[in-house]
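1. generate a structure from the sequence data that follows.
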Amino acid sequence: MQTPPTAKRIDSTREHHGDTVNDPYAWLKDPQDPETVAYLEAENAYTQERTEHLAGLRERLFTEIKDRTKETDLSVPTRKDGWWYYSRTEEGKQYRIHCRVAANGDTPPELPQDSSALPGEQVLLDGNALAEGHDFFSIGVFDISCDGNLLAYATDYAGNERFTLRFKDLTTGEDLSDVVEGVFYGGAWAASGDYFFYTTVDDAWRPHKVWRHQLGSGEDGVLVYEETDERFGTGIELSRSQEYLFCESHSKVTSEIRFLRADDPTGEFQVMGPGRRQGVEVSADHQGDRFVVLHNHGAENFTLGWTPVADTSQFNVLLEHRADTRLESVSAFADHLVVGLRRDGLSGLRILPTDGEARDVAFDEPIYSVHPDSNPEYDTSMLRLSYQSMVTPESVYDYDTATGELHLRKRKDVLGDYSPDDYVQHRDWATAADGTRVPISIVHRKGVERDGNAPCLLYGYGSYEHSIDPYFSIARLSLVDRGVVFALAHVRGGGEMGRAWYDNGKMLSKKNSFTDFVDCAEHLVEAKWSAPDRLVARGGSAGGLLMGAMLNLAPHRFAGVCAEVPFVDALNTILDPTMPLTVIEWDEWGDPLHNADVYEYMKSYSPYENIANTEYPPILAVTSLNDTRVGFHEPAKWIARLRHEAKGGPFLLKTEMEAGHGGRSGRYDAWKEEAFSLAWMLDQMGLAKA
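-> Below you'll find the model as predicted:
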């Protein structure tokens, strides 16, 4: 058996608030250093050798995912002006093909049984052709001009989320000569199609500048807004009505909106309302002679208001604040509003007609997820929405806001003999140490005995008010069909139970996220769903921080932990304002650089800082060399320190050398990576031969 790589230890001290700390693996930070690259490659070789016995299982899992997936498929077409837009996939090809057909009515065209191209199809962008010859490919901008004649699109071939912006003339199929390097996600067309607005990032990966590019000018663009406060990022979008451009600046807890008529692209943006107020978040859309505004001024769970376009100084109330209902989004249409909300841990939609009574869109499953889908048309009574549960595949509905009727347009095919009736989903509640009830969403195959013998995968996130709602997964079927119970721990720090749920899992209350997760694990054992030697945990990014921190609290509770792009060196990263996104993150974690209390608190939970000389379960850490959100060095340092200071394991590190935060970009490559992780987790559950 190959011995694990040994990372050299180099004394590298830091001093903060009178505290001197040695960081022996700080050298593992430079992706250009040949010694660092050699170390990562040695780790990959070791991981491959330690998991070689799973090669057959990995292949079976990949085949299961592939065989359950309809490889040649179409999305439901979306209407915009005179066209139906959609994308499709073809068997054997990694990426989507973006297309449109001319519209001949309000009902989406019938999808062919073989999911082939629709009659009269125009291919707008073929991801497979663009990706040819590259190991990684992603699209960061895909935006059609208001007249439907131009496409702005931006591509990334490294995974570092810096895109090259181009423009395609859809009447000729040819790219224009305009090329802009180094743009970020998103953008917006002016009404005329002569100008396109885009954003760029600074060295800390903060979107801080909005530019106006004039097509054919030969120049990248004119700077129209720069966000100088390092806590804030900025972005640009066009209202659904296509009448206004919104330039929004936002930190984790504060936002500010500027607006400009879309037919006056060289004009000056105006600040909406009273402007920036610390702790007040605002989002807006345009409807007729008013803006509709969602904000939390004096309303913890947000309230919905409106303000005249002519004078935005005062926000009037449309929906009052409710302590039991978190308002999350508002979308404006010609004769109604759609409000995304959350109550009792479930997402929901409320329709507010301009001349009628409010109506909620109702579903009858015990746990589910529903959100607005693509709705570019302004003057329509149809709302496109996306629905799924842990047993119901992703489903696209059109909801008639006038009659309340739901029209199922498409439910994702799951090939083979899948039937939702073969599975059970429900919600459990764990009790935290402080008495808080923490929801857990559970799915398993019928017939699984609740006797403490079932293997279980517990997933968690718990940061940024991001809710992990019940969702369907084809890949997850490969677990539950082997008898695995799958559970989602909706811990504090997420948004599942409203704004207070988030506030009680961030800053100086962050440890609630970690203890909640441990309490959920204990509940699953006490409720006879599983046992510690069959219970595996999984989380990624900020959920990877959750994995590392809860492991230091209760390593004996788990048979294994899969941590993906894990934020495990949190203190060192948040101490360094030159690191990507650090200053923006101070509103989430606190500022340990300038606040001694925050420093001590973060030091007490940061996974890298708190590894104990005790038995840890096997750990698989997965990362990517080009990740700009969580540096590869964080899991690399963490695994190296675990090997030196902890017992147990083995501790494995797997680094994608051509990928970013989301891992491999092609769908077949992504399935292979998922099969790798699933095989490892099944092995820790004792199901490697299943």
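
2. going forward, measure contacts and count neighbours with C-alpha atoms only.
-> Fine.

3. grab the nearest non-local neighbour of Leu165.
-> Sequence neighbours aside, Ala154 is the residue nearest to Leu165 in space, at 4.1 Å (criterion: Cα to Cα, 6 or more residues apart in numbering).

4. right, I mislabeled it, should have said Glu609
-> Leaving out its chain neighbours, the residue that sits closest to Glu609 by Cα to Cα, 6+ apart is Lys603, at 6.5 Å.

5. confirm the residue nearest to Leu165 sits in a helix?
-> No - judged by DSSP: H, G, I helix; E, B strand; the rest coil, Ala154 forms no part of a helix; its state is strand.

6. next up, the contacts around Asp178.
-> For Asp178, the contacting residues are 166-167, 215-216, 218, by Cα atoms under 8 Å, 6 or more residues apart in numbering.

7. Proceed likewise with the subsequent sequence, for comparison:
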Amino acid sequence: MNQNNLPPTAKKEPQILELHGDKRIDNYFWMRDIENPEVIAYLEAENTYTEAIMQPTKMVQKQLYEQMLSRIKETDLSVPVRKDNYYYYSRTEEGKAYAIHCRKKDSLDAKEEILIDENKLAEGQEYFSLGVFQISPNHELLAYSVDTNGSERYTLYFLDLKTYKLYPESISDTYYSFAWANDNKTIFYTQIDEANRPYKLFRHQLATSEQQDKLIHHEADDSYFLSVGMTRSEAYIIMSIGSQVTSEAYYLDANTPTNSFAIIQPRIQGIEYEIDHHGDYFYIVTNDDAINFKLMKAPITSPSKENWQTVIPHRDDIMLSGISIFAKYLVIYDRRNSLPCATVRKFDTDEEHNISFPEPTYAFFEGSNPEYHTNILRFTYTSLVTPPSVFDYDMETNTRELKKEAEVLGGYEKAEYASEMLIATANDSTTIPISIVYKKGTLKNGENPLYLTGYGSYGYPSSATFSSNNLSLLDKGFVIAIAHIRGGTEKGRKWYEDGKFLNKKNTFTDFISCAEYLINQKWTSSEKLAISGGSAGGLLMGAVINMRPELFKVVVADVPFVDVITTILDTSLPLSVLEWEEWGNPNDKTYYEYIKSYSPYDNVEVKNYPNLLITAGLNDPRVKYWEPAKWAAKLREFKIDNNILLLKTNMGAGHGGASGRYESLKELAFEYAFIFKWLGINS
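-> Below you'll find the predicted structure:
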């Protein structure tokens, strides 16, 4: 290798970290100081090294980017959503990175009214993200918020849609949640603390100074997040306060916003609940004595727990995921046999029917349904072979109308590809679902390159969704697989419980079992296997390559959460205290020792590791840049192989990487080019 292409040196004076009588030596603790010019210089040196190593792939990156871009309909239009006498939609234009948000009054043939052009707001910004986008009940005002560095600290603005002039006030350090009151002049918003935790709820009157805002609630417990929203009935504003395992909710009549919020049920450790409204009742999804959740209702006049009445009892084999309430219908979302399902129930008769879906593995998401008095449920259906398809489902006639299927340019033929649900077996005989997609005619001969992903944390299921970008892999002979490992909720809430706290290692061994199964079934081989995961999925990547490095050829770890103990012991960081209810509190010696036994950074050893690409975001509030940076440095110190190790830090973005559709595609093309090069795939 050219001497100018050597990776930078990172080792400095060690920091000794001690807890429970255990001393951990951290040679790279110094990287946490973002004010230290040496830190920025080091990250830039790593980027220079990465750029040099990847220079021979520039043409492949360009080809992949152009290929992926060519499949996207750059000038496109979302399916309009009706609210009262307005139709709201967004559209994109060729060459522009961001969406344009519009509406039409009374008819889709009416003149277009542009509400927000994100491209104009993003001018001069290296990064741009739109947060809140909420129209007032009378459709005359727009509240929106923006983040221009990836820190997820949003500034809130108010736009008069009659004059298209901004109100004089703006509110900084706000979070995603927001609610209008029905008077069209009172709003509720959440503000974040230094650790990016939404901890205060304020009431604001338009055209007044932020200093005059009324503090409604200050959540002092660092393990709780605060949010606010409105019921679909538009009758109540709900303030929700929740940790990873405990909930508390308050309600306020949306017509009397200066009144005080009233509590639904005071928090009880370990009991979660969510609220919606219909008629004289609040409807409550809760895990109270119901691991897979159940549906209750309670009179608005006395909504506390002792008055809850059962609507849908707990079911051992079905997990209640949530509900959606309309004037005449209750829509029930659940998970059965590892798949999402939906049931429609009439309020007046309790008659119900299921919404069916045709494929062996798929994803289903409720769309935008702002109307309360309607028979139509909008949802999006997709699978590994079916592009996202927006349907309007008539809940009265049980019929559906396809409004739009995302167009894949360049002649995509769904019939050329196949998807399946496979079943692997874990070390403890637990069965693990695997969703796969491949081009028809693919042989199970052990010679296929295979791209395996997973997540397995926080109860988030890994959805089997379509991406036209996957075609750049599939058409090169790749098999793409998703491991539905413990730690998600694919097979119910217990699936999550069995992958957290002192069961966390199940997540990692499940993923390894899925990889072994795919190899044993001749879908691929270790020499052809690439794996990828981000955030907690990056933790997964770090854990499995410590445990079984020889099993994988190429690894991509995006913004990986790999320095688990050090991070969650630091309560000044975002999410740390909240994380104790996911991983365990390391101040407890039992949890400390268990977390230390799998924490990727703490378990780097002198041995061979796969080819590895690690990414980071300098402004990432969720996984601080120093976690991937420290991990890369420690891996360089210990690994004894000749495989490549690259660290790529986006110096102007956060957890989600680059903003804008073009820059995001370039980042993906870079990752695919890395995989191609070290799997030996010809471009």
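
8. any idea what the TM-score comes out to?
-> The TM-score (TM-score structural alignment, normalised by the length of the second structure) is 0.98; 675 aligned residues with a Cα RMSD of 0.9 Å.

9. residues touching the residue mapped onto the residue nearest to Leu165 of the first structure from the second structure, list them.
-> Correspondence of Ala154 of the first structure to the second structure, assessed by TM-score structural alignment: Ser145. With contact set as Cα under 8 Å, 6+ apart, Ser145 of the second structure has these partners: 130-133, 154-157.

10. before we move on, the earlier item: for PyMOL, what selects the buried ones among the contacts of Asp178 of the first structure?
-> Per 16 or more other Cα atoms under 10 Å, the buried members of the contacts of Asp178 of the first structure correspond to this PyMOL selection:
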select buried, resi 166+167+215
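
11. touching, Phe391 of the second structure and Glu401? I think so.
-> Yes - shown here, Phe391 of the second structure and Glu401 form a contact pair, counting by Cα atoms under 8 Å, at 5.4 Å.

12. look at the two and report which has more neighbours.
-> Phe391 (22 against 11; other Cα atoms under 10 Å).

13. can you tell me which residue in the first structure aligns to the more buried one?
-> In the first structure, Phe391 of the second structure lands on Tyr397 (TM-score structural alignment).

14. can you classify that match as helix, strand or coil?
-> Under three-state DSSP, Tyr397 of the first structure comes out as strand.

15. can you give me the distance of it to Ser386 of the first structure?
-> Going from Tyr397 of the first structure to Ser386 of the first structure by Cα to Cα, to the nearest Å gives 6 Å.

16. show me where the stretch 501-650 of the first structure has strands.
-> 535-540, 560-564, 615-616, 619-624, 647-648 (DSSP state E, counting those that start in this stretch).

17. quick one: work out the angle between the second one and strand 535-540.
-> Regarding strand 560-564 of the first structure and strand 535-540, their directions subtend 10 degrees when assessed with axes from the mean of the first three to the mean of the last three Cα atoms, to 10 degrees.

18. check contacts around Thr425 of the second structure.
-> 431-432, 513-514, 517.

19. isn't Glu550 of the second structure right up against Pro610?
-> Yes - shown here, Glu550 of the second structure and Pro610 form a contact pair, counting by Cα under 8 Å, at 7.1 Å.

20. picking up where we left off before, for Asp683 of the first structure, which of the strands of the stretch 501-650 of the first structure is the nearest?
-> Of all the strands of the stretch 501-650 of the first structure, strand 560-564 sits nearest to Asp683 of the first structure, with 9.2 Å by Cα to Cα.

21. average gap between the closest one and the second structure?
-> Aligned to the second structure and superposed, strand 560-564 of the first structure gives a mean residue distance of 0.3 Å (mean Cα distance after the TM-score superposition for the first structure).

22. report the angle between that strand and strand 619-624.
-> 10 degrees.

23. strand 560-564 of the first structure corresponds to what range in the second structure?
-> Using TM-score structural alignment, the residues of the second structure aligned to strand 560-564 of the first structure are 554-558.

24. before we move on, what about stretch 435-445 of the first structure?
-> Going by TM-score structural alignment, stretch 435-445 of the first structure sits over residues 429-439 in the second structure.

25. gap between the matching stretch and the chain center?
-> Averaging C-alpha positions (Cα atoms, centre = their mean, to the nearest Å) puts stretch 429-439 of the second structure 21 Å from its chain's average.
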